[in-house]
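[1] 3D model of this:
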Amino acid sequence: MKTESHNKIVDYLRQIPSERVFLNFKNTSYTFGHMLGLCTVLKSRFPELVSKSCAILSEDRESLALYLPALDAICSHIFLQPDDIGDKESELYASAAIDFKINLRNGKISSVEKITRLDSLEKRVKVSNSYILATSGTTGEPKLASYSLYSLTATAQKNIARGTEFIWGLSYDINRFAGLQVYLQALVAGSRLVVPSKNETIATLIQLYVDNHVNCLSATPSFWRKALMVPSHKRVPLKRITLGGRLAIKIF
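    Here you go, the predicted structure:
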C-alpha cells in the first residue's frame, strides 16, 4: 500500500523558488512565496479551522485558486463545494462530517460558518483522504468522492527546473476533478497558471491565453470546437493540449 509522501500542498510550495509567479489573474499575479506566506497568515487568523473538516464555497475562480493551499494547510479535510448542489447541502455536510463552511468572494474570506449537523453514521462517507469532491455521475444526484493529494499528483510532472517552461491555462472550475488536477499539476511543477474569471466569452478566454503566452491547456472537446471558431486561437503558443482533465497531468 502506497503512503502519501506529501499530505499538504504547502510541502510543495516550500520547494519552489519564492519569487516565481504561480497565479496570473486578469490584473493581478501572485508568486509562490506569496502563497506560502498566506498559509502562515491564515493559520493565525482562523485558529478554529485547524484540523477541522471544512467546506469551501467560492463565488469566483480566483478566490479559490488563491486560498486553496492555505486552507489545505490548516484543515484536515476540505470539501470543494460546487454551486449547483441545490438543497443537498445539509445532507452532504452530514455525510462528510463538515465542521465549518468557508465562503470566498473577491479575493477574500467573506465568512466562516460553524456547521451544526445531525450525524448519520450510516450515510457518512470515508474521509480519510484530504479532498472531497461532488460528482453527479449518471444519476444527476450529487455524490461525494474523496481523494488524497498523493493520488491527485501521483503521475504529475514534478520537475521544478523544467516547470518554468510551461504556462497552464485553466478552463475548468477548480472545485471539479479536472480543474483540480490542472491546478495541482501547475503547482507541483512550479509552473504558472492563468486563471480566467467565470463566464468569460470564448473570445475573451482565447485573448487571455494569447496575452499570457499559455502553452499548456486541458479542455473538453466542446471547448476546443468553440476555440477553433475564434480566429485568434492560432496565436496561442500551445505546446501541450489534452481533451480532458484526466490526462492533463500526463502530457509532459
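[2] When you work out contacts or count neighbours from here on, use the C-alpha atoms and nothing else.
    OK.
[3] which stretches of this protein form helices?
    Ranges of helices in the chain, per DSSP state H, are 9-13, 32-45, 61-74, 89-95, 149-153, 160-163, 177-188, 202-211, 221-227.
[4] And for the shortest one, what's in contact with it?
    Which is helix 160-163. Applying Cα atoms under 8 Å, 6 or more residues apart in numbering, the contact partners of helix 160-163 are 16, 186, 188-191.
[5] Now flag whichever of the residues you listed is closest to Ala73.
    The shortest approach to Ala73 among the contacts of helix 160-163 belongs to Val188, at 15.0 Å (Cα to Cα).
[6] shouldn't that closest one be in contact with Arg14?
    No: Val188 lies out of contact with Arg14 (Cα atoms under 8 Å); the separation is 10.3 Å.
[7] who's more crowded, those two?
    Using other Cα atoms under 10 Å as the criterion, Val188 and Arg14 rank with Val188 on top: 22 against 13.
[8] contacting residues around that one?
    The contact partners of Val188, by Cα under 8 Å, 6+ apart, come to 12-13, 153, 156-158, 160.
[9] Kindly reformat those residues as TSV containing distance to Ile109.
    Formatted as TSV, those follow (distance: Cα to Cα, whole Å):
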residue	distance to Ile109
Tyr12	23
Leu13	21
Thr153	27
Ala156	29
Gln157	31
Lys158	30
Ile160	30
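[10] any chance you could map the strands in the stretch 51-200 of the chain?
    Assigned by DSSP state E, counting those that start in this stretch, the stretch 51-200 of the chain shows strands spanning 53-58, 77-80, 100-105, 108-114, 131-135, 143-147, 167-169, 192-194.
[11] Now those in CSV, please, with extra columns for mean neighbour count and distance to Asp211.
    Shown next, in CSV, are the strands of the stretch 51-200 of the chain (neighbours: other Cα atoms under 10 Å; distance: least, Cα to Cα, whole Å):
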stretch, mean neighbour count, distance to Asp211
strand 53-58, 25, 26
strand 77-80, 26, 29
strand 100-105, 20, 25
strand 108-114, 13, 26
strand 131-135, 21, 32
strand 143-147, 17, 34
strand 167-169, 27, 11
strand 192-194, 26, 10
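[12] To Leu228, which of those strands lies closest?
    strand 167-169 (16.0 Å).
[13] Show me what the closest one is packed against.
    Packed against strand 167-169 by the contact rule (3 or more Cα pairs under 8 Å, 6 or more residues apart in numbering; DSSP states H and E) you find helix 177-188, strand 192-194, strand 216-218.
[14] Distance of Val50 relative to Leu228?
    Separation of Val50 from Leu228 (Cα to Cα, to the nearest Å) stands at 46 Å.
[15] Show me which of these two is the more surrounded one.
    Between Val50 and Leu228, Val50 has the larger neighbour count (other Cα under 10 Å), namely 17 against 13.
[16] Alongside the first, I'd like the structure of this one:
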Amino acid sequence: MRPAQGSHNKSTSLFEALSAVDKHSDPLIVDANASITLSNLVSGSALFGRGDELCGRSVLVATTNQFTTASALIELDGVARRIVLCPPDLPIEHLPYVMDTAAVDGIVSDRTALQYGSPRPLYFSPCSPTVEPAKCERNACYKTEWILLTSGTTGIPKLVVHSLASLAGAIGPPNMSPEPIVWSTFYDIRRYGGLQIFIRAIFAGASLVLSNAQESPAAFLTRAARLGVTHISGTPSQWRRALMSPAACFISPKYIRLSGEIVDQPILNSLHSAYPHAQISHAFASTEAGVAFEVNDGFAGIPPETIMCTPFVEMKVKDNSLRIRSARTASRYLGNNVSALLDEEGFVDTGDLLELREGRYHFIGRRDGVINVGGLKVHPEEIEAVINRHPAVQGSIVRTKKNPMTGAMVIADVVLDRVNACLDEDVRELREDILLRCRESLSSYKVPAAINFISSLSIAESGKVLRRNA
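    From the prediction side, this is the model:
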C-alpha cells in the first residue's frame, strides 16, 4: 500500500486549478517569442475550440515549442483520456512504437498531419501559440493518464504512466507571501523535471518563464532577469554552464533547485557564492519514482533521517540502490512485454546507487552506468567528484577509451573555471595537480590515464551531461 499523497492541491485538472487563481495578479507564461496571461488560457482555446472532439481520446501532444505545449496541456487535462507528451528529441523512428503502445487516436500539434503516418484513424487538431475565445464548455470528464517518455538501455523509449495527482503530489501549500513568485527552469516542460515546475506554477498561480533550446545561456539569463525570476531549477550541468556565462550575475533568485544529476559540494559552493541570498535546495526525482525528497542544509549528500523520515514517502537502500514507494510514483509502464515498474512491495528500484560515508548518504552513480576497466568496475561520477573539487575546475566528464592491454582506460575531459583558469604555460602543472588529487583519493585503476582540457561539456536535451565512450 502506498503512503498518503501529502499534496495540498485537490484540483482534478489543470484547468480547474487555473480557474482558482487570483485574477488580480494575472500571472503570465512567457517564452522567448510570446506570452499569455493565465486568465486568457482559462477563457480561450489554443485548439481552435476543438477540445470537445478530443474528449476521451488518447492524445499525442507533439509541438515544436514549450509555449504551445503549455496551452495544449491545460486544455486537454481532464478532457482527454490520455495525454502522451512527446519530448523534443524523440527520434522519428520511435514515433510509431509510441503511438501504437499508447493507442493514440488523436494528435495535437503545430506541425502538419502528414508528418504522423499511422495505420489507424486519427483525429488531428492543430495547436496555435495564440488563444481564441473558447467555443465549448470545459468540464473534467476524465482522470487523465499522463504518459511521459524515458529512455531504456536499448534507446527504445519507455512509456511511464502518471496521473495529475502523482505529478502534483510533492507540491506544498500555496504561497502566502505578498510578493509574487516567478518560476523558471532550464528544463523542457515536455520532460518530467520541467513538467514539475510547470505544474507548480499553475497550482501556485505563479508566472512561468520558459527556456528555449535555441537561446544561449546568456540570452536566457538576461531574459529571466528582465522578467524578475525568483525561483529557478535545473540540473547541476545546466547550472555549471550558466555560471560560466557573464550574464549569471544578472539574476537574483530567492530559490534555486537542483535535480536530475549527482549534486556535489563544488556546485553548491559556487551557487552560494554567486547567489548568497538564495535558498539552495537539491532534490531527488525521476520520471518513474516521482519527487522523493529535497535537501536544504547546503551540503552534498543526504542525511540518513531524510531517507528514513520524509513525510508521505517511504525509502530504503537495498543492494546499495535507492528504492522508493509513495503516491508520487508512476503506476506502471505502458505496453506489452515490458518489465514491472514496481516490485512486489510497491517500491520503485531507481538504480541510483548510494554509499554511507561520514554520516551522510552519497550517490556514487547508476547501476547501468558502470564502466569496465581491466575487469574492474568504475563509477565515472566518483572520479568526476574528485576532479570537480579542484578550485580551478568548473566541471568534468569521465569516459573510457579502448586500450589493447586493459580493454579500456579512463579519460577525463575537464572544463576550467573561467575565473581560475590558468595560462597555457601552467596547463601541464594543473594537469599534474589534478592527477595528484585523484591518486590521493582513488584506487589506482580509477585514476585517469589522460586529462583533456575542453571549453565546454555537451549537455543532452534532458539537461544531463552527455556521456559517450570511445
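[17] Looking at the helices of the first structure, which one is packed in the most?
    helix 177-188 (a mean of 24; mean count of other Cα atoms under 10 Å).
[18] so where is it in the second structure?
    Helix 177-188 of the first structure corresponds to residues 192-203 in the second structure, going by TM-score structural alignment.
[19] sorry, back to before: mind putting the strands of the stretch 51-200 of the first structure into JSON lines with distance to Thr40 of the first structure?
    Listed next are the strands of the stretch 51-200 of the first structure as JSON lines, based on distance: least, Cα to Cα, whole Å:
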{"stretch": "strand 53-58", "distance to Thr40 of the first structure": "18"}
{"stretch": "strand 77-80", "distance to Thr40 of the first structure": "18"}
{"stretch": "strand 100-105", "distance to Thr40 of the first structure": "17"}
{"stretch": "strand 108-114", "distance to Thr40 of the first structure": "15"}
{"stretch": "strand 131-135", "distance to Thr40 of the first structure": "20"}
{"stretch": "strand 143-147", "distance to Thr40 of the first structure": "24"}
{"stretch": "strand 167-169", "distance to Thr40 of the first structure": "26"}
{"stretch": "strand 192-194", "distance to Thr40 of the first structure": "22"}
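[20] Which one, of the ones you listed, ends up nearest to His34 of the first structure?
    Counting by Cα to Cα, His34 of the first structure lies closest to strand 192-194 out of those; the figure is 13.6 Å.
[21] how much does that closest one stray from the second structure?
    Compared with the second structure after fitting, strand 192-194 of the first structure deviates on average by 0.5 Å (mean Cα distance after the TM-score superposition for the first structure).
[22] In terms of secondary structure, what does that strand contact?
    Strand 192-194 of the first structure packs on strand 21-24, strand 167-169, helix 177-188, going by 3+ Cα pairs under 8 Å, 6+ apart.
[23] And the ones you listed: which comes nearest Asp99 of the first structure?
    helix 177-188 (22.3 Å).
[24] Determine the angle, from 0 to 180 degrees, between the closest one and helix 32-45.
    110 degrees (axes from the mean of the first three to the mean of the last three Cα atoms, to 10 degrees).
[25] out of the contacts of helix 160-163 of the first structure, what pair is the most spread apart?
    Most distant of the contacts of helix 160-163 of the first structure, by Cα to Cα, are Ile16 and Ala186, 11.5 Å apart.
[26] just to revisit the earlier point, adding distance to Leu80 of the first structure, write the helices of the first structure out as a markdown table.
    Shown next, in a markdown table, are the helices of the first structure (distance: least, Cα to Cα, whole Å):
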| stretch | distance to Leu80 of the first structure |
| --- | --- |
| helix 9-13 | 15 |
| helix 32-45 | 18 |
| helix 61-74 | 9 |
| helix 89-95 | 11 |
| helix 149-153 | 13 |
| helix 160-163 | 26 |
| helix 177-188 | 9 |
| helix 202-211 | 24 |
| helix 221-227 | 23 |
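[27] between those helices, which gets nearest to Gly140 of the first structure?
    Evaluated with Cα to Cα, the helices of the first structure place helix 89-95 nearest to Gly140 of the first structure, the distance being 14.6 Å.
[28] Comparing the closest one with the second structure, how large is the average distance?
    Mean deviation for helix 89-95 of the first structure: 1.4 Å (mean Cα distance after the TM-score superposition for the first structure).
[29] What residues in the second structure pair up with that helix?
    Mapping helix 89-95 of the first structure onto the second structure (TM-score structural alignment) gives residues 95-101.
[30] how far out from the middle of the chain is the match of helix 177-188 of the first structure?
    10 Å (Cα atoms, centre = their mean, to the nearest Å).
[31] follow-up on the earlier one: out of the helices and strands packed on strand 192-194 of the first structure, flag the one nearest Ala248 of the first structure.
    Closest among these, using Cα to Cα: helix 177-188, at 6.3 Å.
[32] ok, average deviation of the closest one from the second structure?
    Per aligned residue, helix 177-188 of the first structure averages 0.5 Å (mean Cα distance after the TM-score superposition for the first structure).
[33] Could you figure out how far that helix is turned away from strand 143-147?
    Using the same axes, to 10 degrees, helix 177-188 of the first structure lies at 20 degrees relative to strand 143-147.
[34] Surely Leu76 of the second structure and Ala70 touch.
    No: at 10.1 Å, Leu76 of the second structure and Ala70 do not qualify as touching, with contact defined as Cα under 8 Å.
[35] So Asp349 of the second structure: helix, strand or coil?
    Under the three-state scheme (DSSP: H, G, I helix; E, B strand; the rest coil), Asp349 of the second structure adopts strand.
[36] Look at it and say how many residues are nearby.
    Burial of Asp349 of the second structure is recorded as 19 neighbouring residues (other Cα under 10 Å).
[37] all strands for the stretch 301-450 of the second structure, in order.
    Using DSSP E, counting those that start in this stretch, strands in the stretch 301-450 of the second structure cover 313-318, 321-326, 332-333, 348-357, 360-366, 371-373, 376-378, 393-403, 407-416, 450-454.
[38] the inter-axis angle of the fourth one versus strand 321-326?
    Yep, that's strand 348-357 of the second structure we're talking about. Per the same axes, to 10 degrees, the angle that strand 348-357 of the second structure makes with strand 321-326 is 130 degrees.
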